[in-house]
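[1] this one's sequence-less:
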């Protein structure tokens, strides 16, 4: 998460602020405050005022940009140089238990929202009381620094006027810890210990595989109606928190408080939590234009500037396309009034001969494969944090015996898919529990099967993430797999491909097929014989949001 934070910080300073800083310029030094929270714990908070003013004796007042982070306050001086020229005070704070702050971060991010401890709220109240604050605070940050914003928003006092949230989740359980009810192994096994978070976070997250009361402090969506500060929600099609970015916008723009409702912005580009190299999108993919300018958004909401922000379309998303054929459709920005765009949600059915098309099957077919959790399908690309990410070639995985592949054949005309993607599977197994994975790929004419998006679902949570229902061997169940969302034009001559299996390791922790919550080295396991039904009565399929300009 830290690498992306640094990347977007650089973009924010150089592209968004459009300010140059001499390499010889001396960076300002902060005034350090130890700000007491309601429970008495003090958080290290660095303050930088414009023009070298001191917060201890200035008579001036400024709007404030606040950033709260678990990664240290090093960016503060550079932020202050650039944003000070825009007339903003910059405040950067170590989260509870991190670096120079007191307390502990026993459950990371749970202290930032509206629980018993609410550090975001308390920090905003402290800022409102400072003589140098003009009563207008905005927040900015990416990844973990974006999560602190989403968590604070529902419980924020009136001093908060706007937020610029980059690549952040809005619900920790479903978007960060247990996507589809499955532990996000690649991300959490590396990130939590790698940044020396309190070990209790990892232990408690692992101990709570079901949604329930434990996860409520990490769910900002439930408080969307209380949010009064509009936000820009910025994310990528291959980002680890794509769905969180979308959900933040949808819940607050459509159902937020009066101050935020109808005033938010959603920006979705061909980006990941870091960089990828396998497909190179055109230079226009870097930004949708002025709507991406955080300072412009802040100036409107914190300073009252009439600078065009109120006329911006709420939604800007990049429609991906063939990256090699310059004449191919796609690779442009589209605007909209809301998300998702109007599209025809079209079932593409899986057929026993490997075909994929909108025609429902007429027979009574099915296909079976054996899933061995000690030999899982390896991860290659997708919405990863540490591993290679983004669109990568899936042919090696598709050639495995435990992967079922369905393809349209070369398309006679381009097909655009823009919006949420889901798969409905009819399945059975000889085990009490197992997982089902679905990948959507764009097959180039040279045979490369480039990942577009993917998802997973643990069978026991097919009806509710709050309780588990084990499978009866041989019984057929309907399972829905959420592949989140995308926007892409499959070019003429390309193929749309879907693959189905039961593992994607280490992106997701393999299911031992025994009913156990987790699968660690030495644990017992079973080989599952999983069947996908492709019949008239049980027609497994993927639902693609087919977009046409006429919509």
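    Structure received. Computed from a predicted model, the values in this text were never measured in an experiment. Numbers count the residues shown, from 1 in each chain.
[2] rest of the way, CA atoms for contacts and neighbours
    Will do.
[3] helix or strand: which one has residue 83?
    Secondary-structure element containing residue 83, defined by DSSP states H and E: helix 76-84.
[4] quick one: residues contacting the nearest residue to residue 114 once chain neighbours are set aside.
    Spatial nearest neighbour of residue 114, chain neighbours left out: residue 155 (5.6 Å); criterion: C-alpha to C-alpha, 6 or more residues apart in numbering. Taking C-alpha atoms under 8 Å, 6 or more residues apart in numbering, we find residue 155 in contact with 113-114, 121, 223, 226-227.
[5] ok so, going back, the helix holding residue 83 packs against which elements?
    Using 3 or more C-alpha pairs under 8 Å, 6 or more residues apart in numbering; DSSP states H and E, the elements in contact with helix 76-84 are strand 42-48, strand 89-94.
[6] run the angle between the last one and strand 42-48 for me.
    Spelled out, it's strand 89-94. Per axes from the mean of the first three to the mean of the last three C-alpha atoms, to 10 degrees, the angle that strand 89-94 makes with strand 42-48 is 150 degrees.
[7] how far does strand 89-94 sit from its chain's centre?
    On the basis of C-alpha atoms, centre = their mean, to the nearest Å, strand 89-94 is displaced by 24 Å from the centre of the chain it belongs to.
[8] and stretch 116-126, by the same measure?
    For stretch 116-126, the gap between its own C-alpha mean and the chain's C-alpha mean amounts to 25 Å (C-alpha atoms, centre = their mean).
[9] and that stretch, what's buried?
    For stretch 116-126, the neighbour count (16 or more other C-alpha atoms under 10 Å) marks 117-125 as buried.
[10] wasn't residue 60 part of a strand?
    No. With DSSP: H, G, I helix; E, B strand; the rest coil as the criterion, residue 60 is coil rather than part of a strand.
[11] I'd like to know which elements the strand or helix carrying residue 35 is packed against.
    Secondary structure from DSSP H and E places residue 35 in strand 31-36. Strand 31-36 is packed against strand 42-48, with contacts defined by 3+ C-alpha pairs under 8 Å, 6+ apart.
[12] give me the buried positions along the strand it packs on.
    For strand 42-48, burial by neighbour count (16+ other C-alpha under 10 Å) applies to 42-48.
[13] can you lay out those as TSV showing distance to residue 300?
    Supplementary listing: the buried residues of strand 42-48 in TSV, determined by distance: C-alpha to C-alpha, whole Å:
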residue	distance to residue 300
42	32
43	30
44	29
45	26
46	25
47	23
48	22
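[14] adding another structure so you can compare the two:
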């Protein structure tokens, strides 16, 4: 027994000694210094590399190469949205399952045998350098030697020399911000860049993309600026003390005050927003639809536009209009547009909000338009090209090919829809003494852009993705919204292009906003989809800040009680109003909190307007002096 006790004591001493050694840091680590994935069964090879730019900054890049790739084209996306995450959205040894999500389109990219390249832009996630929102091209706002175009050039130069499985041909594509970088790649393009597909791209942030629309600030974009601009890896997230963002922004008074309450003055882009509320040279010299025509279009490019894009419904069409004016550019220019929300073309798209489309329009676009377009330029075959313009016509739910889109300016194919007495619409001119229609716009009770509660984008139950297709009956029922309706159509009526509202109105204030919406009113009964009975589907809508009615660059007060003309350009439409439906126009003076409130009394900078500046105003719309110009066919029988 004594021997056993001695052995036990010895073992205890050794155990204590071992514990002491562990406590001193000598225990072996469970985690290897460099873990190697057992990827022998994978059908792709993943390479994470840091590609050097001309100024020494290195950009994190993920390259996914199919195992059987040989002489394959490369498809690149340059993004602020975390390349590593975009390349690891599935847990699988099969490449399509790893790339199922945003921008990756396995039915196009992996099915096409392409090498996938994903890169963090400067200052975001794994890349070095400093982030600048929509980094301006080298020039007045960028005195450095680098911009997104040089970073693209340097990346392609590295790829063609370091990816032996490729054929040396590169394409670039992306949605939204990634669409912006797909456009910047077209400035002084690398010879190996053979094709570009900017989808729903950011082009001009003041005229009609993310930040402003005709001078009205998109207040719901403040969380994006906060999340994207505060930290490299989006670790600082927007916070709110109200479920209903209508309440949050109403209590916050102005967009500037709300931003400052969250410390956003630390973010450079927010400071620029506050400093440049008008369309001054700061905005003009970085607008891509102004810059790219000067550069010229040297690379085959397909612009992709969503007809119900809730974020960037300006850029693709504006850039198309600017480029097609140049004969040299037209040979490299294509356009596709469909019944999608922002980025809807890369997903299943068989519905438009609640509207049934009876086919997957996203799949059609990817299979019949995008796939052959990419293959024609990135593969060594003679895949036929799609039509110059491929457009979906809602209402009749059909795809059609065009040689070009209608011009923004009205021509012999235009028809005019006139306001009528008794809240009517018609194709005949009203009498000169038809009078006016009035409403009171109260900044303390602005018109919500969706029924309350307004849940911000990215949050559960948010209607943000499909707000443009939400039923407009709640708005039509408000006393501060004019709803003008045609008689029931007896024949189909198709409109294509960018409608222009000539609105003549007077206000008792010295400033004001004017929102115009073109709406398809469904029959009271829809047998195949009863819930759509009487539905008011917005086909297009836009806002104009009254101070910019004459000049976007030089605002001026609105004279009180004096008729003024407010030209409101609506986004692109391609729609057929069917027999049994009616055409509606809604006019209002707030669209909140999608856009910040107009005080309706003139202040130098609405972004920082004080609470006492917000005052009710009576708006009087002149019936005879207001009409909508639209590209259309024969006037329908009413």
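    Happy to help now that I have it. This one's a predicted model, so the numbers in the text were calculated from it and none came from an experiment.
[15] buried set for the strand holding residue 35 of structure 1?
    Residues of strand 31-36 of structure 1 classed as buried by neighbour count (16+ other C-alpha under 10 Å): 35-36.
[16] do stretch 154-162 of structure 2 as well
    154-157, 159-160.
[17] quick one: contacts of it?
    51-54, 166, 168-170, 190, 192-193.
[18] kindly report the same for stretch 464-476 of structure 1.
    Taking C-alpha under 8 Å, 6+ apart as the criterion, the residues outside stretch 464-476 of structure 1 that touch it are 181, 210-212, 426-433, 459-463, 515.
[19] again, but for stretch 412-432 of structure 2
    Contacts of stretch 412-432 of structure 2 from elsewhere in the structure, counted by C-alpha under 8 Å, 6+ apart, are 434-435, 482-487, 583-585, 623-624, 626-633, 635.
[20] filter these to the buried ones?
    Among those, those buried by neighbour count (16+ other C-alpha under 10 Å) are 482-486, 583-585, 623-624, 626-632.
[21] now, those that are in helices?
    For those, membership in helices holds for none, with DSSP state H as the criterion.
[22] burial measure for residue 246 of structure 1, as a count.
    Applying the criterion other C-alpha atoms under 10 Å, we find 25 residues in the vicinity of residue 246 of structure 1.
[23] that one belongs to a strand?
    No. The assignment for residue 246 of structure 1 (three-state DSSP) gives helix, which keeps it out of a strand.
[24] and it, what pairs with it in structure 2?
    The alignment partner of residue 246 of structure 1 in structure 2, by TM-score structural alignment, is residue 317.
[25] list the contacts for residue 186 of structure 2?
    With contacts defined as C-alpha under 8 Å, 6+ apart, the neighbours of residue 186 of structure 2 are 149, 196, 292, 297-299.
[26] what is the aligned counterpart of it in structure 1?
    In structure 1, residue 186 of structure 2 lands on residue 153 (TM-score structural alignment).
[27] how much space separates that match from residue 386 of structure 1?
    Going from residue 153 of structure 1 to residue 386 of structure 1 by C-alpha to C-alpha, to the nearest Å gives 28 Å.
[28] for residue 244 of structure 1, same thing?
    Per C-alpha to C-alpha, residue 244 of structure 1 is found 19 Å from residue 386 of structure 1.
[29] got it, and residue 331 of structure 1?
    Distance, residue 331 of structure 1 to residue 386 of structure 1, using C-alpha to C-alpha: 26 Å.
[30] before we move on, what about residue 191 of structure 1?
    Remark: distance between residue 191 of structure 1 and residue 386 of structure 1 (C-alpha to C-alpha) = 8 Å.
[31] overlap in contacts, the two.
    The contact lists of residue 191 of structure 1 and residue 386 share no entry, where a contact means C-alpha under 8 Å, 6+ apart.
[32] could you work out the most separated pair of the contacts of stretch 154-162 of structure 2?
    Taking C-alpha to C-alpha as the measure, those span a maximum distance of 23.1 Å, between 54 and 166.
[33] okay, the two: which has more neighbours?
    Each of residue 54 of structure 2 and residue 166 has its neighbours counted (other C-alpha under 10 Å); residue 166 has more, 20 against 13.
[34] residues contacting that one?
    Residue 166 of structure 2 makes contact with 69-74, 115, 160, according to C-alpha under 8 Å, 6+ apart.
[35] of those residues, keep whichever come out buried.
    In these, the ones that pass as buried (16+ other C-alpha under 10 Å) are 69, 71-74, 115, 160.
[36] thinking again about what came up before, the match of residue 186 of structure 2 should be in a helix, yeah?
    Yes. Residue 153 of structure 1: assigned to a helix according to three-state DSSP.
[37] pretty sure residue 154 of structure 2 is in a strand, no?
    No. Counting by three-state DSSP, residue 154 of structure 2 is not part of a strand but helix.
[38] give the equivalent position in structure 1 for it.
    Under the alignment (TM-score structural alignment), residue 154 of structure 2 maps onto residue 125.
[39] same check, this time on residue 502 of structure 2
    Under the alignment by TM-score structural alignment, residue 502 of structure 2 pairs with residue 424 in structure 1.
[40] packing partners for the helix or strand harbouring that match?
    Assignment of secondary structure by DSSP H and E places residue 424 of structure 1 within strand 415-429. When contacts are defined as 3+ C-alpha pairs under 8 Å, 6+ apart, strand 415-429 of structure 1 packs onto strand 477-490, strand 528-535, strand 541-546.
[41] now that strand on structure 2. Mean distance?
    Taken over the aligned residues, the distance from strand 415-429 of structure 1 to structure 2 averages 1.2 Å (mean C-alpha distance after the TM-score superposition for structure 1).
[42] what range does whichever helix or strand comes after that strand cover in structure 2?
    Sequence-wise, the next helix or strand beyond strand 415-429 of structure 1 is strand 435-443, with elements assigned using DSSP H and E. Equivalent residues of strand 435-443 of structure 1 are located at 513-521 in structure 2, counting by TM-score structural alignment.
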